[in-house]
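A.B. asks: What follows is a predicted protein model with its sequence.
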Amino acid sequence: MKKFSLLLVLLAAMLVIAACGSDDSSEGSGSGEGSSEEKTYKVGIDTTYPPFEFEEGGEYTGIDIDLINAISESQGFAIEFEPMDFGGIIPALQANQLDVAIAGMSITDERKKVVDFSDPYFDAGLSLVVSKDNTDITSLEDLEGKTVAVKSGTTGSKFAMDNESKYGYTVSQFEDSPSMFQEVSNGNADVLLEDYPVIAYAISESGLDLKTVGERLTGDQYGIAVLKGENADLLEKINTGLQELRDSGEYDEILNKYIAE
């Protein structure tokens, strides 16, 4: 009987010790979560692409820079910029030298084979550009009999040449953008074709007597990229942060800082 009573006492003591150990373990886990350090991600950028990414006064700036900074702040992670040539960014992701890429990168099926993209954050593409006082041209259908200025060797030039007979305009080629801009400002050409973010930034920064009109003619969209099949949690945070910026109006504030419609 005494042996049985002693056994009961020992069993009770073991249960108490086990319960205490369980509580200690739980408290330890909670403490560990609270003291976790902020994760830092390496972000690949191309600083030769204003207004999205460029260097000014020794600091990185632009739409992409402001967006990823705001997203990282709202989602509680740190970032470290890694500037490089655009062509090296995806290979750097594949080599695990980068965690994220934001570089005015168009979302394409080919790139989707090696990276996962965020939700689109910018609609790029070609735009029609006319003088500020022009009210006659708002679409390609208005170009019959008009003169269209383009820069040689660009996507705008190719688009204009491919559609010249369809819309009945005449193409005038220029070797540089300033000459093309001036041709429309002076009234020697009726309209020019240029990539939307490039011309919008030029209008904003240089005070050109021009404006964009109508819908964009091509539909490229930019996305933030991570290596395919990796960093799913990070990609979710990026999408969440991007949506929060849109909802709060900060997204529009960032775009308006660099681009004038």
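C.D. replies: Great, that's in hand.
A.B. asks: C-alpha from now on. contacts and neighbour counts both.
C.D. replies: Noted.
A.B. asks: Let me know whether Gly62 touches Tyr258 as I believe.
C.D. replies: Yes. Counting by Cα atoms under 8 Å, Gly62 touches Tyr258, with 7.1 Å between them.
A.B. asks: any residues in contact with both of those two?
C.D. replies: Residues touching both Gly62 and Tyr258 by Cα atoms under 8 Å, 6 or more residues apart in numbering: Pro51.
A.B. asks: okay, now Asp64: neighbour count?
C.D. replies: Asp64 is flanked by 28 other residues according to other Cα atoms under 10 Å.
A.B. asks: thought it was touching Phe54?
C.D. replies: No. The pair Asp64 / Phe54 is not scored as a contact, 9.5 Å apart, by Cα under 8 Å.
A.B. asks: which SS class is the nearest residue to Ala101 once chain neighbours are set aside?
C.D. replies: Spatial nearest neighbour of Ala101, excluding adjacent residues (Cα to Cα, 6 or more residues apart in numbering): Gly44 at 4.6 Å. Assigned by DSSP: H, G, I helix; E, B strand; the rest coil, the conformation of Gly44 is strand.
A.B. asks: for Gly44, what are its contacts?
C.D. replies: By Cα under 8 Å, 6+ apart, the contact list for Gly44 reads 81-84, 89, 98-103.
A.B. asks: Most neighbours among those residues, which one?
C.D. replies: Within the contacts of Gly44, most neighbours by other Cα under 10 Å means Val100, with 31 neighbours.
A.B. asks: check contacts around that one.
C.D. replies: Taking Cα under 8 Å, 6+ apart, one finds 41-44, 93, 224-227 in contact with Val100.
A.B. asks: can you map out the strands along the stretch 1-150 of the chain?
C.D. replies: In the stretch 1-150 of the chain, the segments counted as strands under DSSP state E, counting those that start in this stretch are 40-45, 48-49, 53-56, 59-61, 78-83, 100-101, 115-117, 122-123, 126-131, 147-151.
A.B. asks: alright, now check it against this:
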Amino acid sequence: MKKLISLLLMSMLIIGVLAACGSGEESSSQGDNNDADAKVLKMATSGDYAPFEYIDTAKGDDIIGLDIDIAKAITEELGYELEIQDMDFGGLISALQSGQADFVMAAMSATDERKESVDFSDTYYTSKHVIVSKKDSGIKSADDLKDKKVGAQLGSIQEEKAKELAESTGYSYESRNRIPELIQEILAGRLDAAIIEDTVAKGYLEETKDLVGVTIEDADGGYAIAFPKGSELREAFNAELRKMIENGEVDQIIKKWFDAE
């Protein structure tokens, strides 16, 4: 009888150990799944627009800039990992609508036309336009663009301004996907001028002494973060953005990148 009882106790002990091991493995497996399911937000941008978003090849291959710093600060505060996708500016809104991206930060103006397709955060920056041309072009105002060939970045607020001025001033208009393309077209003589955002134009004017710039009126609408229609992220981002504006963090980031330029 004692041997039987001992065998029964031994069997119960073995079963308990096996059950504990099985439970531990299951917990470990669940933990791994939770790590794999970390919250990631995909941000779409156009990395050719210094100091807002660009690649400094001397420092690496990552996209850096004013917009990137603001996006990182907000997503980190909200507990998300940030994944940045680079694409042409003209495809950014489509990327939101197709679900390729959760939000867009790309020095994008919150125009009435764009608001029909996407939702925007509060404004974090307001810019001006600059007409960039060669020094010997004789272009000193928008009126001097008459009969010229003028370019702007596809899908940008400057493209809208270029189209608007083309109707009132009388010049032919062409678009390009990237800002460097516009600069090369001017230097090669295929474009007489291009309309570019002022802080972006500043960098090219400082680097290329053959170019000059003329500032024209303020842009219609400031830069804001774009979201798919009805996105729940908008309010969460807005709350963090307002904190950053109120405590001066946005101003510090703007100063950092403008001084860097």
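C.D. replies: Right, received. Where do you want to start? Everything numeric here is computed off the predicted structure, so don't read it as measured data.
A.B. asks: Tell me how the two chains score on TM-score.
C.D. replies: After superposition, the two chains reach a TM-score (TM-score structural alignment, normalised by the length of structure 1) of 0.56; 203 aligned residues with a Cα RMSD of 4.4 Å.
A.B. asks: host element of the nearest residue to Glu261 of structure 2 once chain neighbours are set aside?
C.D. replies: Distances taken as Cα to Cα, 6+ apart place Gly203 nearest to Glu261 of structure 2, at 6.2 Å, with adjacent residues excluded. Using DSSP states H and E, Gly203 of structure 2 sits in helix 198-207.
A.B. asks: helices or strands next to that helix in the packing?
C.D. replies: In terms of contacts (3 or more Cα pairs under 8 Å, 6 or more residues apart in numbering; DSSP states H and E), helix 198-207 of structure 2 is packed against strand 128-134, strand 211-218.
A.B. asks: Which neighbouring elements make contact with the first one?
C.D. replies: Same thing as strand 128-134 of structure 2. Applying 3+ Cα pairs under 8 Å, 6+ apart, one finds that strand 128-134 of structure 2 contacts helix 179-188, strand 193-197, helix 198-207, strand 211-218.
A.B. asks: mean shift of the shortest one relative to structure 1?
C.D. replies: After superposition onto structure 1, strand 193-197 of structure 2 sits on average 2.3 Å from its aligned residues (mean Cα distance after the TM-score superposition for structure 1).
A.B. asks: angle of that strand against strand 211-218?
C.D. replies: Interaxial angle, strand 193-197 of structure 2 versus strand 211-218 (axes from the mean of the first three to the mean of the last three Cα atoms, to 10 degrees): 60 degrees.
A.B. asks: quick revisit: burial measure for the residue nearest to Glu261 of structure 2, as a count.
C.D. replies: Residues lying near Gly203 of structure 2 (other Cα under 10 Å) number 16.
A.B. asks: quick one: the residue nearest the centre of structure 2 from Gly170 of structure 2, how far?
C.D. replies: Centroid-nearest residue in structure 2, with Cα atoms, centre = their mean: Met105, separated by 2.6 Å. As for Met105 of structure 2, its distance to Gly170 of structure 2 is 33 Å (criterion: Cα to Cα, to the nearest Å).
A.B. asks: now Tyr125 of structure 2
C.D. replies: Distance, Tyr125 of structure 2 to Gly170 of structure 2, by Cα to Cα: 31 Å.
A.B. asks: Same check on Gly222 of structure 2?
C.D. replies: Distance, Gly222 of structure 2 to Gly170 of structure 2, by Cα to Cα: 27 Å.
A.B. asks: next one: Glu76 of structure 2
C.D. replies: Look at Glu76 of structure 2 and Gly170 of structure 2: by Cα to Cα, they are 48 Å apart.
A.B. asks: Please say which of the two ends up with more neighbours.
C.D. replies: Remark: of Glu76 of structure 2 and Gly170, Gly170 carries more neighbours, 17 against 11, as counted by other Cα under 10 Å.
A.B. asks: Next up, the contacts around Leu211 of structure 2.
C.D. replies: Contact analysis of Leu211 of structure 2 by Cα under 8 Å, 6+ apart lists 132-135, 204-205.
A.B. asks: That one -> structure 1?
C.D. replies: Alignment note: Leu211 of structure 2 maps to Leu210 in structure 1; criterion TM-score structural alignment.
A.B. asks: what's the nearest residue to its match if we skip its chain neighbours?
C.D. replies: Spatial nearest neighbour of Leu210 of structure 1, excluding adjacent residues (Cα to Cα, 6+ apart): Ser131 at 4.3 Å.
A.B. asks: For the nearest residue to Asp195 of structure 1 once chain neighbours are set aside, grab the count of nearby residues.
C.D. replies: In space, and not counting its chain neighbours, Asp195 of structure 1 is closest to Leu126: 4.3 Å by Cα to Cα, 6+ apart. By other Cα under 10 Å, 22 other residues sit near Leu126 of structure 1.
A.B. asks: got the contact list for Leu126 of structure 1?
C.D. replies: With contact set as Cα under 8 Å, 6+ apart, Leu126 of structure 1 has these partners: 156, 193-196, 216-218.
A.B. asks: Is Phe86 of structure 1 in contact with Ala92, as I believe?
C.D. replies: No. The pair Phe86 of structure 1 and Ala92 fails to qualify as a contact (Cα under 8 Å) at a distance of 10.3 Å.
A.B. asks: Mean deviation, stretch 235-243 of structure 1 versus structure 2?
C.D. replies: Superposed on structure 2, stretch 235-243 of structure 1 shows a mean distance to its aligned partners of 2.3 Å (mean Cα distance after the TM-score superposition for structure 1).
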